[in-house]
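In: after the sequence you'll find the predicted model.
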Amino acid sequence: MGFVLKVMGFLGWALLSLIAIVPVVAARHRPWSHSKKVNISEEDLVTELAGQPKVEFSHYAGYVTVNEKHGRALFYWFYEASSHPEEKPLVLWLNGGPGCSSVGYGATQEIGPFTVDTDGSGLKLNPYSWNRAKDTYIFLHKWFNKFPTYRHRSFYIAGESYAGKYVPELAELIYDMNKHPSLHINLKGFLLGNPETSDADDWRGMVDYAWSHAVISDETHKIIKESCNFDKGDPWSNDSCSQAVDELLNQYKEIDIYSLYTSVCTNSTSSNDGSMQVMYNSKSKMMPRIMGGYDPCLDDYAKTFYNRPDVQKALHVSDDLHLKNWSICNYKIFREWSESRPSIVPIYKKLIAAGLRIWVYSGDTDGRVPVLSTRYSLGALELPITRAWRPWYHQKQVGGWFQEYEGLTFATFRGAGHAVPTFKPSESLALFASFLAGESMPSER
């Protein structure tokens, strides 16, 4: 595969890798007097990460300053490919939220090479590792200066959930800026899982999915259908709609909205900010923000591990100053986030016409951004079908279904929740490999 780069930024956290995966993490304001200007990647080499198993690849972590005036920087974690890294494409991974960590989620629970032990004391190998937009764009330019050997690699962006909004926005920015005589980024396409795409269609899909999966009653479903106009962007615009939508959200508080058929963590130390926390208000024009993902207990393990001073030092996070109370999501960003286009569909149309490779996938047991939301949103593109709906296979079993359109591939994962690689690691790795190779999903056993 390639390298992965994870960048933790204001919008969320990211992961950069070769594949290389790079997660980008939340923006950090650093004292200007402490800023470093050394563009040598070896200073970011991770050498003494607590509990790390022996590996044959190098990985790097550190900060890239994106606003010198205010001392704002983005944190990244970069994994080289486990074999032949000099031949692999580069992939940027971004988690959603907004304001949630690509390290805490993507790197630790989904696609990174390590997962955290249940007591938060160490790491174990993941056998299925996938070894704000202007700030992120600036970050990429400066990151390529730090790692110049990767400047001309094929570059892809991947992400899930709320990244469905800002991954296409970043791809559009790169595409537009590539027309100017500056550093050219060899963008080839993007891959999105259970992505927020169009607020109106996301709402309709969420409601219809909850009804079709017996989360809400016929009566609640009927009231929402008759009284809510999601195209206007405000489900709380009248009392009937507001009460019915609140009933839907209240029912989802009883289970894991991200994984309808799995148990919830009943002993989580993060119960006050756990996955069922719903944030919205009557003045908001956005979809309600619902924190967390599959198994809130996984969040606890990550929180314990990344709050360790020795781990922070190994990842070059804190300039030898222990950062206390790191959490998997930045709740201030989460609560106050308001910058959101109601629909990304126009960007899809633009980038499809530009010839980028675009794949979208959905875990079919996710209630937060369910498969129906994605189907409704993609339906608005009205793309010609080039290969009809059919199952795809992994290890002789049906992994899900897929359909190919002119310029876009859509696939489902059978029995997977919101964070698909957590539920179906082997299957998601197979899809990722097909995406990078530009090949169809296997349609024969």
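Out: The structure has been received and is ready for your questions. Residues are numbered from 1 along each chain as shown.

In: switch to C-alpha atoms for all contacts and neighbour counts from now on
Out: Noted.

In: mind listing the helices for the stretch 251-400 of the chain?
Out: 296-306, 309-314, 331-336, 345-353, 371-379 (DSSP state H, counting those that start in this stretch).

In: JSON lines for these, including distance to residue 266 and mean neighbour count?
Out: Formatted as JSON lines, these follow (distance: least, CA to CA, whole Å; neighbours: other CA atoms under 10 Å):
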{"stretch": "helix 296-306", "distance to residue 266": "8", "mean neighbour count": "22"}
{"stretch": "helix 309-314", "distance to residue 266": "27", "mean neighbour count": "18"}
{"stretch": "helix 331-336", "distance to residue 266": "22", "mean neighbour count": "15"}
{"stretch": "helix 345-353", "distance to residue 266": "39", "mean neighbour count": "16"}
{"stretch": "helix 371-379", "distance to residue 266": "27", "mean neighbour count": "21"}
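
In: make a markdown table out of those helices and add distance to residue 363.
Out: Below are the helices of the stretch 251-400 of the chain laid out as a markdown table (distance: least, CA to CA, whole Å):
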| stretch | distance to residue 363 |
| --- | --- |
| helix 296-306 | 18 |
| helix 309-314 | 32 |
| helix 331-336 | 23 |
| helix 345-353 | 20 |
| helix 371-379 | 7 |
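
In: check it against this one:
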Amino acid sequence: LDLHSILSSESSALTHPSYPNHHVRFKQTHGFCDETVKTYTGYIDIEHGRKHLFFYFFESRRDPDNDDVVSCINGGPGGGSSALGLLTELGPCNIDSSSPNGTAWNPWGWNRKTNLLFLDQPIDVGYSYGDKTPLPSTAPDAARDVHAFLTVWFETFSKFKGRPFHFAGDSYGGRYVPVFASHIWDRNQDAHEEGRTPINLQSIMLGNGWTNPAKIYGSYYDMLCKNSTITPFYPIRMCSELVYTAPECEKKITQSCGRNYNKFDCRAAFDYCQTELINSFETTSINWYDISKSCGGNDLDCYPEIEEVRKYLSKNSTKDMLGVPRNHKFQVISWPLHEAFVDAGDMYDPSDSYVVGLLERGVRVLVYVGTNDLACNFVGNYRTVQGLDWSGSNAFTSSELTPWSVNGHVAGETKSHGRLTFATIRGAGHLVPFDKPEESVYMLEKWVANEHLGD
């Protein structure tokens, strides 16, 4: 498909003979975000037109005809339109209500050297929606939709077909991305057999990920009672009790959730952990996502940019520019979707085995974590990677963390063996590119180039 000739018109609607039940509606967008590159937005309609997944795509600022493709999703479940990452973290522009077009150019955008694809998923998040179809309630459910989307997307944007592909996600993306990438890998075998070009999956990137809930909860003691990052937050007497509570919490989650999921026992385990470990912290004004800062305690007070994004993407003028029907509501978060995932137990299910499966099949894995995040903190994520049972585990676990630097200053610590890399970003919270944009894009570009972060 020659995008430049087709998209000389305002918008396009396409089908593909290999995918007769899928349709593509998209346009080349002008006046949005980054005028230095070609930008496309639109929908891919899957499942006989019952599900409509919205995307934003920005070509690379360097060499779009040769640079890799990076796809980014946000967390949740149900709680993160990709527009939040696009407009507040790593996209080519940042939300800016004082600007004539509502955005300001971001010099640290992740499309400096990569082609950058943002996807609103699952349906009911952001601009994505469904027509009288049940909401997905697990990551494996959502994986089928994401694979269908990517397959049709690469067929439509065919000049990128076969290009090295990297799948990135933060927060609940630590659950989503390993599952989605594993589904892509498995279905690639079908593509080979059917004579189609498979998705060239090279790596996954997990930022402050919710990959192993038990280890994350067990690490709250370390973050709140030890000098892990800032200072101990809880009183000594309380911590003297939590030193026993944290392992018990981790044990309860492991026994009742995940593979051994029992709805009532699992909920009871999380209620126990929440009550014993977290409730006291939530009475403070400290930012759950960046414990170096105080704010009103809820996300909108801590990050007013979220409301700015919602307002901007709810404007009819913005919808017209992006090719979104005016009657369609932009949703930062879908509470029905969130509850569906919680009720099905997906939120409590670890994704370690998916990460291991990818590593053993040659897919590289980067786990990076801002050290000031409590929610999905670096202690829990480090324990997760240290506990992965893969063929390189002995060498990885025995290696030491070493500093990595950007422009002469230490940005964090890292360790790597074979296909697995772990990295911390000093002074960053849950949203690493938001807090440390220069460091984050440096990390991305080293990773995509398959260069060691510490070199």
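Out: Done, it's in. If you're wondering where the values come from, they're calculated on a predicted model, not measured in any experiment.

In: which one of the helices of the stretch 251-400 of the first structure lies nearest to residue 176 of the first structure?
Out: Proximity of those to residue 176 of the first structure was assessed by CA to CA; the nearest stretch is helix 345-353, lying at 10.2 Å.

In: mean deviation of that closest one from the second structure?
Out: When the second structure is overlaid, helix 345-353 of the first structure sits 1.3 Å from its aligned residues on average, using mean CA distance after the TM-score superposition for the first structure.

In: ok, and what's touching that helix?
Out: With CA atoms under 8 Å, 6 or more residues apart in numbering as the test, helix 345-353 of the first structure has contacts from 168-169, 172, 197-198, 358, 377-378, 380-381, 407-408.

In: equivalent range in the second structure for that helix?
Out: Aligned using TM-score structural alignment, helix 345-353 of the first structure spans residues 352-360 in the second structure.

In: what does stretch 405-419 of the first structure give?
Out: So stretch 405-419 of the first structure sits over residues 417-431 in the second structure, by TM-score structural alignment.

In: what comes up buried for the matching stretch?
Out: 417, 419-431 (16 or more other CA atoms under 10 Å).

In: now stretch 116-125 of the first structure
Out: 116-117, 120, 122-123.

In: identify the farthest-apart pair in the residues you listed.
Out: 120 and 123 (8.1 Å).

In: re earlier: may I have the distance across the match of stretch 405-419 of the first structure, first residue to last?
Out: 26 Å (CA to CA, to the nearest Å).

In: how about stretch 128-137 of the first structure?
Out: Start-to-end, stretch 128-137 of the first structure (CA to CA) is 29 Å.

In: for the residue most central in space within the second structure, helix, strand, or coil?
Out: The residue lying closest to the centre of the second structure (CA atoms, centre = their mean) is residue 169, at 1.8 Å. Here residue 169 of the second structure is recorded as strand under DSSP: H, G, I helix; E, B strand; the rest coil.

In: all strands of the stretch 351-455 of the second structure, in order?
Out: For the stretch 351-455 of the second structure, strands defined by DSSP state E, counting those that start in this stretch occupy the ranges 364-370, 402-406, 409-417, 420-425.

In: er, the stretch 201-350 of the first structure actually
Out: 278-279, 289-290.

In: give the aligned range of the first one in the second structure.
Out: Same thing as strand 278-279 of the first structure. Against the second structure, strand 278-279 of the first structure falls on no residues (TM-score structural alignment).

In: chain center to the match of helix 345-353 of the first structure, what's the gap?
Out: Computed by CA atoms, centre = their mean, to the nearest Å, the chain-centroid distance of stretch 352-360 of the second structure equals 17 Å.

In: now swap in stretch 340-359 of the first structure and tell me
Out: 17 Å.

In: possible to save the strands of the stretch 351-455 of the second structure as CSV with distance to residue 278 of the second structure?
Out: Formatted as CSV, the strands of the stretch 351-455 of the second structure follow (distance: least, CA to CA, whole Å):
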stretch, distance to residue 278 of the second structure
strand 364-370, 19
strand 402-406, 31
strand 409-417, 27
strand 420-425, 23
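
In: which of those strands sits closest to residue 323 of the second structure?
Out: Using CA to CA, those put strand 364-370 closest to residue 323 of the second structure, at 34.2 Å.

In: the closest one against the first structure, how far on average?
Out: Relative to the first structure, strand 364-370 of the second structure is 0.7 Å off (mean CA distance after the TM-score superposition for the first structure).

In: quick one: distance of that strand to the chain centre.
Out: With CA atoms, centre = their mean, you get 11 Å for strand 364-370 of the second structure.

In: and stretch 92-109 of the first structure, by the same measure?
Out: 6 Å.

In: and for stretch 84-94 of the first structure?
Out: 17 Å.

In: from the buried residues of stretch 417-431 of the second structure, which single one is nearest residue 52 of the second structure?
Out: residue 431 (27.4 Å).

In: how about that closest one, what does it touch?
Out: Contacts of residue 431 of the second structure (CA under 8 Å, 6+ apart): 89, 170, 208, 289, 370.

In: of those residues, which is the most crowded?
Out: Neighbour counts for these, by other CA atoms under 10 Å, peak at residue 208, which reaches 31 neighbours.

In: looking for the alignment partner of that residue in the first structure.
Out: Match for residue 208 of the second structure (TM-score structural alignment): residue 194.

In: next one: residue 304 of the second structure
Out: Per TM-score structural alignment, residue 304 of the second structure is aligned with residue 297.

In: and what of residue 180 of the second structure?
Out: Match for residue 180 of the second structure (TM-score structural alignment): residue 170.

In: setting the sequence-adjacent residues aside, check what's closest to that match.
Out: residue 133 (5.3 Å; CA to CA, 6 or more residues apart in numbering).
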